[in-house]
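S.K.: Have a look at this prediction, sequence included:
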Amino acid sequence: MTGTILGTYRTKFNSDGTVARYKARLVAQGNQQEYGLDYQDTFSPVAKLPTIRILFTIALFYKWSVQQLDVANAFLHGDINETVYMRQPKGFEVASNPNHLGFTQSQADPSLLTLHRDSVHLYLLVYVDDILLTGNNERAMAELVSKLQSKFALKHLGPANQFLGIKIERTQDKFFLSQTLYAKSIIQMVELHKCNSVANPSYTKLPDSGSDDHAAFDELKYRRIIGSLQYLTLTRPDIAYVVNALSQHMHKPAPTHSVMLKKLLRYIQGSLDFGLPITRSTLTLKTYSDADWASDPDTRKSTSGFCTFLGNTLVSWTVKKQNTVSRSSTESEYRALASATADIIWIKRLLSDFGVLHSQPLDLYCDNMSTIALANNPIFHARTKHIEIDQRFVRDHIQNKNIRLLPISTVDQVADIFTKPLTTPRFKLLRNKLTIAPNVQLEGAC
């Protein structure tokens, strides 16, 4: 074995407190972990969620099948009787076959492994012990699965139909990703399965904290619900803003937050069958960026929101409270724009691993004309020194023709749904533009 090899031990308990079993774990070259900080943590390859959506989008575009593999626990906890090289030692590389199976790691997402050999292109995505495999050659995919099964305890689950608790429904020109059963379990947990549903998950005006005496959740249950809802946002970006807002009060939720949470749960109850469709269109990238200036009444920090479409498919979105207070709406918009630029450049780099190249500038939409003017202005002003890094970052990508900053009306700004509470008609309009709906034929997509 190479490097520092350590063993750590952990006791696993049953729900009644009795010892279930003693677990021993091998820590390979893990001497950077600190006791009391992250010594008990385990680290596994975890694919980025946009990468998963992008893989399905590209597979659908080229009409490839997506296969699912699962590494059995017997392999994960098996006895090791052989010499194990946690990192290939220097001097043992085979010059003619340095990567053995031929796969290389993506620089954008290390959990994505790609193989390009002659006309064969295979893509393997790893999320701990769950694996997605797609490519343009069914025979090569079958041979790869056979080779892996000969070395590891690996289950071939066939076409992907459930991944990370997400149900995957496939038709000829569409994947549909949903978490209906998971959403139902959350509603059952809070005993709201008989409640009246609502059409909007948020309040445009904060409710009176005493308006519903039965809405209060204790702190422990509040945190548990919010944690569950954060996972639900994997296929439900329509609730991302409200979940983010409520997550900021997990340390000490007020009665008002419980009222807001109950309304969100009532909205979910009425939209259990909603999900995220992946449709076959083009592989053109476009991003929408927005910000709500000084929206937090306690800290006066702004909220950034942006989303990226690959063709008509929503593949990435973010809702985040900005780290610092902005002194103007232009400044808050610019901070959001810099984050959106970083995201779309990362996605462009990831797509290149799939052989999808974008030689033309990528479209980035913003509804603040002052921000657009500032981004295109080659003259640096002292009044913008406090956002100099963001300004130069965006402007460099504009000058290098990586992005193209375009104006858009506030009415058509899709990212508005990620930055603030909206009226019900406005919320439904933007939800439709996000393509979030039940699994039926969709109209009016972006």
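M.R.: Okay, I see it. Numbering: from 1, shown residues only.
S.K.: Going by C-alpha atoms from here, please, whenever you check contacts or count neighbours.
M.R.: Fine.
S.K.: mind listing the helices for the stretch 251-400 of the chain?
M.R.: Taking DSSP state H, counting those that start in this stretch as the criterion, the stretch 251-400 of the chain carries its helices at 255-269, 329-353, 369-376, 388-399.
S.K.: Alongside the first one, take a look at this:
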Amino acid sequence: MDSELQALASNQNWTLTSLRPGKTPIGCKWVYKIKNHSDGSIERYKARLVAKGYSQTEGLDYHDTFSPMAKMITGENQVCRLNKSLYGLKQASRQWFAKLSEAIQAAGYIQSKVDYSLFTCKKGKSFTALLIYVDDILITGDLKFFLGIEVSRSTKGISISQRKYTLDILKYGGSLGARPVCFPMEQNLKLSDAGDLLTKPAKYKRLVGCLIYLTITRPNITYVVHVLSRFMHEPRKPHMEAALCILKYLKTPRQGPFFPAQNNLKLSAYCDSDWAGCPTTRRSTTGYCVFLGNSLISWRTKRQKTVSLSSAETEYRAMAGTCCELSWLRSLLQDLQLSHPEAATLHCDNTAALHLAASPVFHERTRHIEMDYHFTRDKIQEGLTVTKYVASAQQIADVFTKPLGKDAFTSMLRKLEVLDIHSPT
């Protein structure tokens, strides 16, 4: 705590002053945390003084940093007027990032226009990429562990996983000794608002929150976690049982995406949808996965905003969402000094949706669809995307839209290149 106060004082975060009439000081509190090494050993004890920014009121003191601190031992009616931002204030994160961005760009880095947290610098043959994550900085290099993500290298390629984080989740859920299962959700299972309410919903909410972060390296549980997150407000017994089933599936903690060393850099994607799959709202679910060569680099499961009148329409909307992701990735590759002159291939298993994307004459079928969903057609005409039919049995994106049986799920998993490189098989 003394070190924190000394750091704030040396940084001249505040000046002592009297409280002006009509001004209300914002309180403060201490936040304590133990920082650990990747092996779980203690690195250091940390104390942070934060402002109670939740008490700020828009229009009154949201943009005013006068007297943001109180309850300091500074004498009667003495408060601290902030000269610089402090953790906890509603403006703090934006001010911190603005100051950091200014310093990084002054050092010769260029800020990406498609991801403002990415900065790149190229000098001759040297290229450096710098990524901001909250208050951490990731620089390209021989990275092995970052924010719970473990990186394993071999001559064949790179694999990422969240082994320790997965084991922590299993321990929290009491499933370290549970018998493993082959897939995360029973086929054809439809969760709804039926069932007894949980008496202690906090455990379910925390468990699902942990699983959401785990989807960074476990695309195979993305759909199931997406479904469970719909019931965070009122979780019920069937929802908890489904969450515990995921934990049994996670008994292979080193599993994660594999990026082969020998690979081309061509973008391709698979998109799919589950028409009216939500039993509560009858909305459809969109799922897609994007590959750079043979490497899975992006995936998503999302419930569509409106009810679709046909399977062709919901597939067409899924194609539009995937095209947006492909366009963003193309721009991101350019920032990373990787040109992509070829058209990205978009695979879809619905012939009607493919015709809608390629032909502008389906007026009766499409006039009720918002204009932004015709984005796919524009990209095809511009030569940036080319569509291709894929049989439903080969539709990899199925794993992001519905629960599959053991054989189908295992087959899709192999195609996604999600594996455990430490497995003897």
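M.R.: Received it, and whenever you're ready, just let me know what you need. Fair warning: this is a prediction, and the values are worked out from it, not measured in the lab.
S.K.: got TSV for the helices of the stretch 251-400 of structure 1, with distance to Ala74 of structure 1 and mean neighbour count too?
M.R.: Conversion of those to TSV gives the following (distance: least, C-alpha to C-alpha, whole Å; neighbours: other C-alpha atoms under 10 Å):
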stretch	distance to Ala74 of structure 1	mean neighbour count
helix 255-269	38	22
helix 329-353	32	21
helix 369-376	55	18
helix 388-399	48	18
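S.K.: Turn the ones you listed into TSV, columns for distance to Thr51 of structure 1.
M.R.: Compiled in TSV, the helices of the stretch 251-400 of structure 1 are given as follows (distance: least, C-alpha to C-alpha, whole Å):
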stretch	distance to Thr51 of structure 1
helix 255-269	26
helix 329-353	8
helix 369-376	29
helix 388-399	23
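S.K.: Quick one: closest of those helices to Tyr241 of structure 1.
M.R.: Ranking the helices of the stretch 251-400 of structure 1 by their distance to Tyr241 of structure 1 (criterion: C-alpha to C-alpha) puts helix 255-269 first, at 10.7 Å.
S.K.: mind checking how far that closest one is from the chain centre?
M.R.: Helix 255-269 of structure 1 has its C-alpha centroid displaced from the chain centroid by 23 Å (C-alpha atoms, centre = their mean, to the nearest Å).
S.K.: Likewise for stretch 117-135 of structure 1?
M.R.: Mean-position distance between stretch 117-135 of structure 1 and its chain equals 19 Å (C-alpha atoms, centre = their mean).
S.K.: Can you give me the end-to-end span of that stretch?
M.R.: The straight-line separation of the ends of stretch 117-135 of structure 1 (C-alpha to C-alpha, to the nearest Å) is 12 Å.
S.K.: Distance of the most centrally placed residue in structure 2 relative to Val208 of structure 2?
M.R.: Against the mean C-alpha coordinate of structure 2, by C-alpha atoms, centre = their mean, the closest residue is Ile216 at 6.4 Å. Between Ile216 of structure 2 and Val208 of structure 2 the distance, using C-alpha to C-alpha, works out to 14 Å.
S.K.: for Asp136 of structure 2, same thing?
M.R.: For Asp136 of structure 2, the distance to Val208 of structure 2 under the criterion C-alpha to C-alpha works out to 24 Å.
S.K.: Also Leu100 of structure 2?
M.R.: For Leu100 of structure 2, the distance to Val208 of structure 2 equals 33 Å [C-alpha to C-alpha].
S.K.: Ok, Ala9 of structure 2 next?
M.R.: Ala9 of structure 2 sits 40 Å away from Val208 of structure 2 when distances are taken as C-alpha to C-alpha.
S.K.: And Val31 of structure 2, by the same measure?
M.R.: With distances defined as C-alpha to C-alpha, the gap from Val31 of structure 2 to Val208 of structure 2 amounts to 25 Å.
S.K.: So which of these two has more stuff around it?
M.R.: In this comparison of Val31 of structure 2 against Val208, neighbours counted by other C-alpha atoms under 10 Å, the higher total goes to Val208 at 20 against 11.
S.K.: Show me what the more buried one aligns to in structure 1.
M.R.: In structure 1, the residue paired with Val208 of structure 2 according to TM-score structural alignment is Ile226.
S.K.: Perfect, that will be all.
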